[in-house]
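Asker: Quick one, what's the 3D model for this:
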Amino acid sequence: MLVQISAIIAAVAFVFLVFYLIQTLKSLKTSLDEITLTMGQMKNEVTQISSEVQDVILNTNEMAIDVRVKLSKLNHLFSSVNDVGQVIHELTSSVKQSATSLISAVKQTNLTQQTQPLSAKWKTILQGAAISYELLQKMKSKKSPQAGVTK
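Answerer: Prediction:
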């Protein structure tokens, strides 16, 4: 009789075990169904996102090409500006040399003026040149500190 009671207890325990195993398997099936559904949705979203990413990459490439073309055009512009700057520098140097020679001539004239009187016309021209040279020097001295360039 003890064996029969043990068998009944084992059978009841086996029934409970099977019942809980069935519940666990049902939960697992539900979870797997949800995972399958989620994976399907993710597949659709990834496909959609990948097409959008391809569009963004295409637009980025087009913009990069456009920027390269515009930078190339700007390089030509800056090269031209550099050339103009060099021409202006040489012109300024030439004017400076001319003004220096003129000032030297004026100083020489002032020295010789004491020995030889100049005509009023030449005297006025030389004074005007001297004043122009002084104004040029003042303009240069005012521009240098503002530009922050020291030579």
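
Asker: going forward, measure contacts and count neighbours with C-alpha atoms only.
Answerer: Will do.

Asker: Where is the longest helix in this structure?
Answerer: Counting residues, the longest helix found in the chain (DSSP state H) is helix 2-113.

Asker: Quick one: list the elements packing against that one.
Answerer: helix 120-147 (3 or more CA pairs under 8 Å, 6 or more residues apart in numbering; DSSP states H and E).

Asker: In the helix it packs on, which residues are buried?
Answerer: Within helix 120-147, the residues that count as buried by 16 or more other CA atoms under 10 Å are 126, 130, 133.

Asker: Give me the neighbour count for the closest residue to the last one other than its chain neighbours.
Answerer: It refers to residue 133. The shortest distance from residue 133 to any non-neighbouring residue, by CA to CA, 6 or more residues apart in numbering, is to residue 99 (6.0 Å). Applying other CA atoms under 10 Å, we find 18 residues neighbouring residue 99.

Asker: this one next, for a side-by-side:
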Amino acid sequence: MDIFIQIIIAVITVAFVILMFFLIQTIKALTSTLNEVRNTVGELRTDVSEISGDVKEMIHNTTEMTLDVRTKLRSLDVVFATVHDIGQTLHSFTGVMKETAAGLVATVKNKAQREVYDSGAPRSSNGRITGAITDGIISSLRIWRKLKQH
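Answerer: From the prediction side, this is the model:
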């Protein structure tokens, strides 16, 4: 039995040595992996520091550009307000001119018709000219209205 116990102790010792060998190999692999992770984290810290500096500079530039664009847009507000005022003035002026022209045409037409009816005679050459002018103004107003509608 002594030999049997000695063989068992020898087998246990060999198994323990083999177990220790594989355990040491595993620990060496883990150590190299941890060293690579440590190096990678160090490089990432450096890269993040560089990127954060670039991002801060980019944000600063973007802020400056935004302020510049806002300033320029505010200066354009005056121009657009002026253009708006000019447009309103032209619109009012055009309306007054149309009303004046329509009133003039009506006056000239009424006067020409009165001359024809008052005289009882056919139109004179002066009446024909006035009628032609009246017809031209009326045609111009019709064309103006059609162009304005489109």
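
Asker: Could you get me the TM-score between them?
Answerer: Here the TM-score for the pair of chains, by TM-score structural alignment, normalised by the length of the second structure, is 0.85; 144 aligned residues with a CA RMSD of 2.2 Å.

Asker: quick revisit: ok, now how distant is the aligned partner of the residue nearest to residue 133 of the first structure in the second structure from residue 141 of the second structure?
Answerer: When the second structure is aligned by TM-score structural alignment, residue 99 of the first structure is paired with residue 101. The gap separating residue 101 of the second structure from residue 141 of the second structure is 8 Å, by CA to CA, to the nearest Å.

Asker: Under a three-state scheme, what state does residue 123 of the second structure occupy?
Answerer: Recorded secondary structure, residue 123 of the second structure: coil (DSSP: H, G, I helix; E, B strand; the rest coil).

Asker: Let me know how buried it is, in neighbour terms.
Answerer: With other CA under 10 Å as criterion, residue 123 of the second structure counts 16.

Asker: quick one on the thing from earlier: can you give me the distance of the match of residue 99 of the first structure to residue 109 of the second structure?
Answerer: Counting by CA to CA, the gap from residue 101 of the second structure to residue 109 of the second structure is 12 Å.

Asker: where's residue 7 of the first structure relative to residue 25 of the first structure, distance?
Answerer: 26 Å.

Asker: If you could redo that for residue 130 of the first structure, that was the one I meant.
Answerer: Taken as CA to CA, the span from residue 130 of the first structure to residue 25 of the first structure is 108 Å.

Asker: Same check on residue 72 of the first structure?
Answerer: 68 Å.

Asker: For whatever residue of the second structure lines up with residue 65 of the first structure, give me its contacts.
Answerer: In the second structure, residue 65 of the first structure lines up with residue 67, judged by TM-score structural alignment. By CA atoms under 8 Å, 6 or more residues apart in numbering, the contact set of residue 67 of the second structure is empty.

Asker: again, but for residue 92 of the first structure
Answerer: So residue 92 of the first structure contacts nothing (CA under 8 Å, 6+ apart).

Asker: List the contacts of residue 123 of the second structure.
Answerer: Here residue 123 of the second structure is in contact with residue 116 (CA under 8 Å, 6+ apart).

Asker: Swap in 10 Å and give it another go.
Answerer: Residues near residue 123 of the second structure by CA atoms under 10 Å, 6 or more residues apart in numbering: 112, 113, 115, 116, 117, 129, 131.

Asker: can you tell me which residues contact the first one?
Answerer: Contacts were defined as CA under 10 Å, 6+ apart; by that measure residue 112 of the second structure touches 106, 118, 123, 126, 127, 128, 129, 130, 131, 134.

Asker: same deal with the second one?
Answerer: Going by CA under 10 Å, 6+ apart, residue 113 of the second structure touches 107, 119, 123, 127, 131.

Asker: now swap in residue 102 of the second structure and tell me
Answerer: 96, 108, 137, 138, 141.

Asker: Let me know whether the fourth one touches residue 98 as I believe.
Answerer: No: under the criterion of CA atoms under 10 Å, residue 138 of the second structure lies out of contact with residue 98, with a separation of 11.0 Å.
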